[in-house]
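> Test case, fold it:
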Amino acid sequence: MRLSCKAPTAQRTGAGPARGGLLYGVGRACAARPWRVIAVWLVVLLAALAADRSWGGSYADDFNLSGTPSSTGADLLDAHGGAGLRGVAAQIVVRSDEGTLTAHREELSAAGRRLADLPDAVSVASPLDVPEAVTDDGRTGYYTVRFRENPAQFEKSYVDRVDDAVRGLRDDGVTVEYGGPLGQLARPAAADRTSELIGVGTAVVVLLLGFGSVAAAGFPLLTAVVGLLTGLSALALLAAEFSFGTAAPTLAVMMGLGVGLDYSLFLVTRHRKLLHTADSPVEAAARTVATSGRAVLVASLTVTLSLAGLFASGVHFIGAMGVAAGTTVLAGAAAALTLTPALLGLAGRRVDRWHVRTPVDEPDDGDVWHRWAAVIRRRPWTFLLLGLVLLGVLAVPAASMRLGHVAAGASPTSYTERRAYDLIADGFGAGANGKLTVVVTLDKDRATTGRRRDDLADALYDKLVHTPGVASATRPTSTRDGALLVAGVTPDTGPQEEATTDLAHRLRDDVLPEVLSPEGATGYLTGTTAAQEDFRDILAGRLPVVVGVVVAAALVLLLTVFRSPLVALKAAVLNLLSITASFGVLVAVFQWGWGTALLGVDQAVPVESYVPMMMFAIVFGLSMDYEIFLLSRVRETWLETRDNHRSVAIGLASTARVITCAALIMTSVFLAFLLSTNVIIKMLALGLGVSVVLDATVVRLLLVPAAMYLLGEANWWIPRRLDRILPRLDPEGPRSTPRPAGATAPSPGRSR
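So this is what the prediction gives:
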């Protein structure tokens, strides 16, 4: 890439770079041959949609983590447990509306046989055969159906087969609900596009009111939709080969639609400004892509790098979510850099022919944003401290964040998994929805020469039932081959309660080693709840690693682009502050319950274990978007004028309108997903929406300009040795930006 920042005069900005460079050539070619570019995108889009329909995959949550205690315990059960303990278990809850379940004995048995005949069913335990599976009043019970694979990943048509198997029960007056992974499979299809329509509708209003031009509203929308549909189709094809969580496509829509609108809007606004001085619309489009397109390219790479940093978690589920979001981000950037200049070239100088009010683009001197920059320049310390205090107050709740898993009890009552959860909780107690399975491996030599196996089972049972937090436990029983002892533990509390997490750690760290270690035996906790606890512990431990990787990658990229250690460090620190503030809002709303009822959540819930990690990667990348948009204009003016105060003022004024409108659009896109019935999607929507608002207002309009005014010309200081090491993305620029006389450098002794 080449970027020269020469202009006709030192005082005039926006005239564009010298001709040449890869991005300049891309912009010129697309604008000069618009119909070819449009045709190519149309073919790509139709081919992607057709491939999605033919070969697209499905999405399912899979929290399995190889090597963890829960995974090891599950593997042991598969190897030694027999059909009754193998595979993935799901509950089918039944409740007699009149009388007890024994009145429906014949149909319960028939339904059990039909369930056992289902494809991929390994075993079926009927409530009539398992006394612990029926409540004391005899009205509520459950089947335990074990499948070869996770049923949440089956085709939706599988639910119809299950419905057929239990239809006789329903006809007999028995309520039937599906729990666990089978309940996930039975969730209503996410066909409601209300959230997307709200986001698009808000974007139209904001763009028309903010810029007046119909083209300024229509071109970004068209580009974003094309990029989004292409990216979603590509994601569906990836889902046919790799596993992605159920939230992956929704997250991809949120990201793809938001950044696609932002990137194209940034280009359209700059193009309409350059039309005043360029020789032709094609030349204006070429200069737009060479300047603002460079910012878009860097911004999209920054977001993608942040999302790729999720692989540092070492958890496939998390890394795959980053891939899902990154797919639509890259598709949106590709559409913005090629389709947008094609549309601008097609429109020519008539780009503002249709308008709802007097069209506006980047402002000239004297407008409200220049006056705002002047206000900050007069009192930089005041605005810096004001912004820091505001972010600090919002960040306070983040200190009490509790990670966990949002159980089915927080799902809408329209979901069968929620109704199954409530039936189990009402009949068996809240802890019955979060049962733990204890798997014990035996040392045969020591078990025969020391305490007998039965004695060990008795000792373990006695210890389990007297452990605080345990509602009940089953006596450990031996598998057929004698290799394992297996027991069930029912907590006092539900699966998303902190007390259940404490119990899992108490059993794993204290109770099991105390009883089993002297006899040469080893105990493992397994089951869905134990797997979720392992998942939570791993993510909590690796969050600092992900933060470090993402921040380091962003620092290197910013250093390479802007050639300034202080600018890169300032951007990273301020982004970390805004992210922490958004975490605080998340804790206050969902964990403390401040307003959850307004969001359609009828109870306080823990912060889903993977949400902070996902939010960090996404928010850090999006924050860098606006940072790059702003700093690109500041640096462009600095290279022209060598006047730091003027550069900050022009950069802030030139990008304030587009950043504000882009933030309004992205916030509306995110917050529209609060209408989702998925609590985790609500968390992501609120957290991302709040972070964008804070970033576009407090950070970008207060903290960044105030800090840059205070740092002065030291903003652009870089040690010459570091300048030589870093690759250059703008070879026409000076090899090393000198430190002007009088500038204060952080470490002058290190500059050579």
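> C-alpha only now, for contacts and for neighbours.
Fine.
> Which strand or helix spans the residue lying closest to residue 453 once chain neighbours are set aside?
Distances taken as CA to CA, 6 or more residues apart in numbering place residue 447 nearest to residue 453, at 6.1 Å, with adjacent residues excluded. Using DSSP states H and E, residue 447 maps to helix 444-449.
> which residues does the closest residue to residue 199 other than its chain neighbours contact?
Spatially, and ignoring its direct neighbours in sequence, residue 199 is nearest to residue 669 (4.2 Å; CA to CA, 6+ apart). Counting by CA atoms under 8 Å, 6 or more residues apart in numbering, residue 669 touches 195, 196, 198, 199, 200, 254, 257, 258.
> Now the second one, please; I'll put the structures next to each other:
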Amino acid sequence: MATFLYKLGKLAFRRRHFAALIWVALLTLAGVGAASAPTAASSSFSIPGTEAQKAFDLLEKRAPEASADGASARIVFKAPDGEKVTDKANKAEIDKTVAAVKAGSDQVARADSPFVSKTVSKDGSTAYASVSYKVTSMELTDDDRDALEKTTDKARDSGLTVEVGGDALQAMPETGSTEIIGIAVAAVVLVITFGSLIAAGLPLITALIGVGIGVSSITALADALDLGTTTSTLAMMIGLAVGIDYALFIVSRYRGELAEGRDREEAAGRAVGTAGSAVVFAGLTVVIALVGLAVVNIPMLTKMGFAAAGTVVIAVLIALTLIPALLGYAGKRVLPMGEKSKLFGGGKKKAADGETAGEPKQNMGTRWARFVVRRPIAVLLVGIVGLGAAAIPVSKLELGLPDDGAQPTSTTQRKAYDLVSDGFGPGFNGPLMVVGDLEGADDPKAAAGEITKTISKLDDVLTVTQPMFNKEKNTAIISVVPSSKPSGLETEDLVHSIRDSGAQITSDSGAEIMVTGTTAMNIDVSQKLNDALLPYLALVVGLAFLLLIVVFRSILVPLKAALGFLLSVLAALGAVVAVFQWGWLGSLFGVEQTGPIMSMMPIFMVGVVFGLAMDYEVFLVTRMREAYVHGERPGQAIVTGFRHGARVVSAAAVIMIAVFAGFIGSSEQMVKMIGFGLAIAVFFDAFVVRMALVPAVLALLGKKAWWLPKWLDRALPNVDVEGEGLRTAAERDADAAADREPARV
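The predicted structure is shown next:
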């Protein structure tokens, strides 16, 4: 592989105009496609294989009006103290408001007065009107939302408290200025690392080109492939991080090759042949982790994974082709001023005091590596204890999917949620929809009555409505209001109790019952994600383990990499629980409302963090193995690997942390949580696991770290990540040149 990439890097360097033109053309094509693509609707959400989805599919077939997935709004009215909503003036104002909402937008399908639908609290203090739209929340225009807000604002002038819940006011998530700050931090780190504005600008420019192509392609295909808005956000997040990192490693290695006296074209070829090999395998681990999300069998999550993986592939290809092309344009400007004079006509730099000419210069990475090699047990214990302490909150992890109760208390959605809870009971914010399939029942009406009677006797049931039948009378819909809140454990137990009672109902009446609705769907999603976590972990870690055996030609190094990853991801999840569930330092990260951790967070972090963690493992340890293969002792190889790689890996980690942390400012709770989780995970993995635990373990293992059974060594392909083939070819060329030189007398 190193030889192929070496030739590719030299080709891109020589044909720089052609390489740059191709990427500019791809960016233009993707941009035009995104600009001309139709506006995508919000992605459909389905969870195949669950009872909630089965019930929804049945309703879509037999009672499509009941399964409509348009936007909805719940307008909650509360009368002033001492008054009731049924008072003449208040009642007139409420009816007037509902009528104005219906007339305010041609997208309103239905708006029911609370006095008609009988949604008035027992004490008469609170009422709510249900509004349904013909289109999804993402398809609603700003004019539609403005009409709803203006109408409710006007109603408040009468003295009524009016708040709006539901998803009708849900707008596109905003990431805020912190995303720009994250990119600015990345730029500063790159300037400090390289000491050259040109060298610092290359990774940023190429990463933005890659993200531009990836996100524009997602936008262009969003309507055709049913991609949600979160898909492009995730692709942007991952694409920026790996795009900057991969380019950083190539540029850094290029400068190192120049420092050894090679000409620019040869240096570009060797940089792509060595660091580019590490980029390819690091990218493969990220792609495996993201594509592996398909194991969960939740289409939305699968699409997010594939889209982000596509952006990673683009980042890898750009690093291998566009970076060497741009290095051809940059010339000597990628070097600091002192290095330019040294390498381009200024002569060799005199050894500093205390240094021997030709001896590698000491740096922070070298000094830290020597410290770890001298005290591996102490470093190992401190690192493991620290990560273990950070992981303790995981034992109290509560999973769920956010509803309006997780919104900040300042929002109208949260205020509406609280008004309904106070006036009617928390269960009214998430009623369960029980669907009765009566096709096998001898007496459908009697069977539906039996279902209602059985459910009303269960614990945690507040109210059960009378069955509503479809036209054919073979399907009944029953609304069940729990006594507890939608995200409560009691509600989850009630869903399971209803489903458990279905067997008895089927045997007695021949009817089959299923529970669906938003609350039941959330419960099923959480369960499906929990069930898929271990198989997904086994698949992703197993495939990456095999890949790393090929890269490092070792058994213990990949095993150590996987165990270190588990420590870092558990510690990161512990931090997420502490901040978003317990509220520790919540105000610092803009967390206004604590609650359960999103159900997809553990499996998502496992996938993304594993791929990113292997990036640093590959980049750092390949330099160690390169030194070991070239004859250095195991301990010295660790120091050499840190001398060449520690500074660059540290810079890459800081950049990735800054990019992920930039998404903490998002208005979307899911994006905020993912940004924080990935940022803290990269911090733990890069600076604790890879920079401390990895060299400590390798120091303790010594030569055993690079042990591989002979039979396996013969069976594995030689991918030559260390670039040994390039060195051998160079030595052959040097020998041939010596043979051609005339003998001197």
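> what TM-score do we get after superposing?
The TM-score (TM-score structural alignment, normalised by the length of the second structure) is 0.87; 700 aligned residues with a CA RMSD of 3.1 Å.
> thinking again about what came up before, distance of the residue nearest to residue 199 of the first structure from residue 613 of the first structure?
Distance from residue 669 of the first structure to residue 613 of the first structure, counting by CA to CA, to the nearest Å: 21 Å.
> The longest helix seen in the second structure vs the first structure, average distance?
Secondary structure of the second structure per DSSP state H: the longest helix is helix 518-552. Taken over the aligned residues, the distance from helix 518-552 of the second structure to the first structure averages 1.0 Å (mean CA distance after the TM-score superposition for the first structure).
> which of the residues in that helix are buried?
For helix 518-552 of the second structure, the buried set under the neighbour-count rule, 16 or more other CA atoms under 10 Å, comprises 518-526, 528-530, 532-533, 536-537, 539-541, 544-545, 547-552.
> Tell me how far it lies from the chain's centre.
Remark: helix 518-552 of the second structure is offset 14 Å from the chain centroid, using CA atoms, centre = their mean, to the nearest Å.
> Nearest spatial neighbour of residue 95 of the second structure, chain-adjacent residues omitted?
In space, residue 95 of the second structure comes closest to residue 113 once its chain neighbours are excluded; the distance is 6.2 Å by CA to CA, 6+ apart.
> number of nearby residues for that neighbour?
22 (other CA atoms under 10 Å).
> Report the contact partners of it.
By CA under 8 Å, 6+ apart, the contact list for residue 113 of the second structure reads 94, 95, 98, 128, 129, 130.
> same question, residue 71 of the second structure
Contacts of residue 71 of the second structure were listed using CA under 8 Å, 6+ apart, and they are 132, 133, 134, 135, 136, 137, 166, 167, 168.
> The third one and residue 65 touch, don't they?
This points to residue 134 of the second structure. No: using CA atoms under 8 Å, residue 134 of the second structure is not in contact with residue 65; the gap is 11.0 Å.
> the more surrounded of the two?
Neighbours per residue (other CA under 10 Å) separate residue 134 of the second structure from residue 65, with residue 134 holding more: 17 against 11.
> distance of the more buried one from residue 560 of the second structure?
From residue 134 of the second structure over to residue 560 of the second structure the distance is 54 Å, taken as CA to CA.
> before we move on, what about residue 692 of the second structure?
Noted for residue 692 of the second structure: a distance of 12 Å to residue 560 of the second structure, by CA to CA.
> try residue 379 of the second structure
Residue 379 of the second structure is 15 Å from residue 560 of the second structure, by CA to CA.
> Likewise for residue 432 of the second structure?
To residue 560 of the second structure, residue 432 of the second structure is 47 Å away according to CA to CA.
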